[in-house]
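[1] coords below, sequence missing:
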């Protein structure tokens, strides 16, 4: 990459940027569902009780002095599930940039402990596009595996909560259409 052209070395010679944007960074409080909040509240209350009780014993020294510290990770997990995930998601979106070329979609992030990352996803005629039609809108164009305790689940990747979803969706469909028009006869 050079200072004149930040895309030098990233884009193919016949590749051009069609659109660039950023997601809406407002917290999505609607993600706080009862199914998630009730267990998180119970977990958090138990962690607080553990911390308070352990702190009362900490003045005895020795291992008892470490007990409040052992409660802190559980308190953090509880607070994250109680509402911290909404704030983290908003923060993550604030550190995210999107670009669309005539061949690929790009998602760039710059997050603490992860650093700067740029991922590209080819847009082909086989790419399954999904658009929620909302304002701001989200458009999916790829899937990535997420390791779980028991197996793997697939997470949709795309442009999340963008203000001009209809325009970007039309551009993505146009990229797919151009790919179809560029195919030799008999390959479509």
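    Right, received. Where do you want to start? On a predicted model such as this, the values are computed, not experimentally measured, just so you know.

[2] okay, CA-based contacts and neighbour counts for the rest of this
    OK.

[3] for the biggest helix by length in the chain, packing partners?
    Ranked by number of residues, the top helix in the chain under DSSP state H is helix 34-57. Judged by 3 or more C-alpha pairs under 8 Å, 6 or more residues apart in numbering; DSSP states H and E, helix 34-57 is in contact with helix 67-79.

[4] tell me how far stretch 153-163 lies from the chain's centre.
    With C-alpha atoms, centre = their mean, to the nearest Å as the basis, stretch 153-163 stands 7 Å off its chain's centre.

[5] quick one: contacts of it?
    Here stretch 153-163 makes contact (C-alpha atoms under 8 Å, 6 or more residues apart in numbering) with 21-24, 98, 107, 135-147.

[6] swap in stretch 70-87?
    Contacts to stretch 70-87, defined as C-alpha under 8 Å, 6+ apart, come from residues 27-29, 31-32, 36-37, 40-41, 43-44, 47-48, 50-51.

[7] out of those, which end up buried?
    37, 40, 41, 43, 44, 47, 48, 50, 51 (16 or more other C-alpha atoms under 10 Å).

[8] compile those residues into CSV and extend it with columns for distance to residue 92.
    Converted to CSV, the buried ones among the contacts of stretch 70-87 look like this (distance: C-alpha to C-alpha, whole Å):
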residue, distance to residue 92
37, 21
40, 21
41, 24
43, 25
44, 24
47, 26
48, 27
50, 31
51, 29
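
[9] one more to weigh against that first structure:
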């Protein structure tokens, strides 16, 4: 994070913990599904691009060369989407731990993300807040906020917000519990 967490705090608020997700790719099933979806874009777009380039450089007439140029330019968005879906999302998933930072103060949980722009979200830790600890094999997640959402069809879903894939989930969970009880 470029600036200090304390710049976001209210008077009297103190930093108790800060961290980040552990490195690694998460959500492999979703990534593989999207890669399979993107494979036809890549194969067909790549084939059209190659066919267009062959026509541009091997065409006998100006019409063949023009059609080849059109075909090459037409195929580029499909190749781009295919490359991103098949390869790019692996890179984005592997780098996400570098773009997310977490902090816990005596009053709030903070989540900072820096992708295209930097955002900082704060979630007050209240006595009535529903919290949870999810133990994993190599990393834990501590949940401290749930948001009910409604989609365009009227279906409801709950999105959990928390410190995901951290190394010291037990100690962070205990800190949040102590904030709730007013002992921190």
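    Looks like it arrived, so ask away. What you are looking at is a predicted structure, and each value in this text was computed from that prediction instead of being measured.

[10] list the TM-score for the superposed pair.
    Between these two chains, after superposing, the TM-score reads 0.73 (TM-score structural alignment, normalised by the length of structure 2); 174 aligned residues with a C-alpha RMSD of 3.4 Å.

[11] now the residue nearest to residue 65 of structure 2 when sequence neighbours are not counted: how far from residue 50 of structure 2?
    Nearest residue to residue 65 of structure 2, sequence neighbours excluded (C-alpha to C-alpha, 6 or more residues apart in numbering): residue 56, at 4.2 Å. Note on residue 56 of structure 2: its distance to residue 50 of structure 2, by C-alpha to C-alpha, to the nearest Å, is 10 Å.

[12] and the two? which has more neighbours close in?
    With neighbours defined as other C-alpha atoms under 10 Å, residue 56 of structure 2 and residue 50 compare such that residue 56 has more, 22 against 16.

[13] pretty sure that one is touching residue 70, no?
    No. At 9.3 Å, residue 56 of structure 2 does not count as touching residue 70 under the criterion of C-alpha atoms under 8 Å.

[14] all helices for structure 1, in order.
    Secondary structure of structure 1 by DSSP H: the helices cover 34-57, 67-79, 85-94, 165-182.

[15] which bit of structure 2 covers the third one?
    Aligned using TM-score structural alignment, helix 85-94 of structure 1 spans residues 89-98 in structure 2.

[16] in that stretch, what counts as buried?
    89, 90, 93, 96, 97.

[17] same list, those, but as JSON lines with distance to residue 175 of structure 2 please.
    Converted to JSON lines, these look like this (distance: C-alpha to C-alpha, whole Å):
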{"residue": "89", "distance to residue 175 of structure 2": "34"}
{"residue": "90", "distance to residue 175 of structure 2": "34"}
{"residue": "93", "distance to residue 175 of structure 2": "29"}
{"residue": "96", "distance to residue 175 of structure 2": "25"}
{"residue": "97", "distance to residue 175 of structure 2": "22"}
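
[18] hmm, what's the outermost residue in structure 1?
    For structure 1, the largest distance from the centre (C-alpha atoms, centre = their mean) belongs to residue 60, which lies 44.9 Å off.

[19] what about it, distance to residue 67 of structure 1?
    Distance, residue 60 of structure 1 to residue 67 of structure 1, by C-alpha to C-alpha: 11 Å.

[20] and for residue 30 of structure 1?
    Residue 30 of structure 1 is 35 Å from residue 67 of structure 1, by C-alpha to C-alpha.

[21] who's more crowded, the two?
    Counted by other C-alpha under 10 Å, residue 30 of structure 1 and residue 67 do not tie: residue 67 has more neighbours, with 19 against 7.

[22] so that one touches residue 56, yeah?
    No. Assessed by C-alpha under 8 Å, residue 67 of structure 1 is found out of contact with residue 56, at 9.9 Å.

[23] can you count the residues close to residue 148 of structure 2?
    A count of nearby residues for residue 148 of structure 2, using other C-alpha under 10 Å, gives 9.
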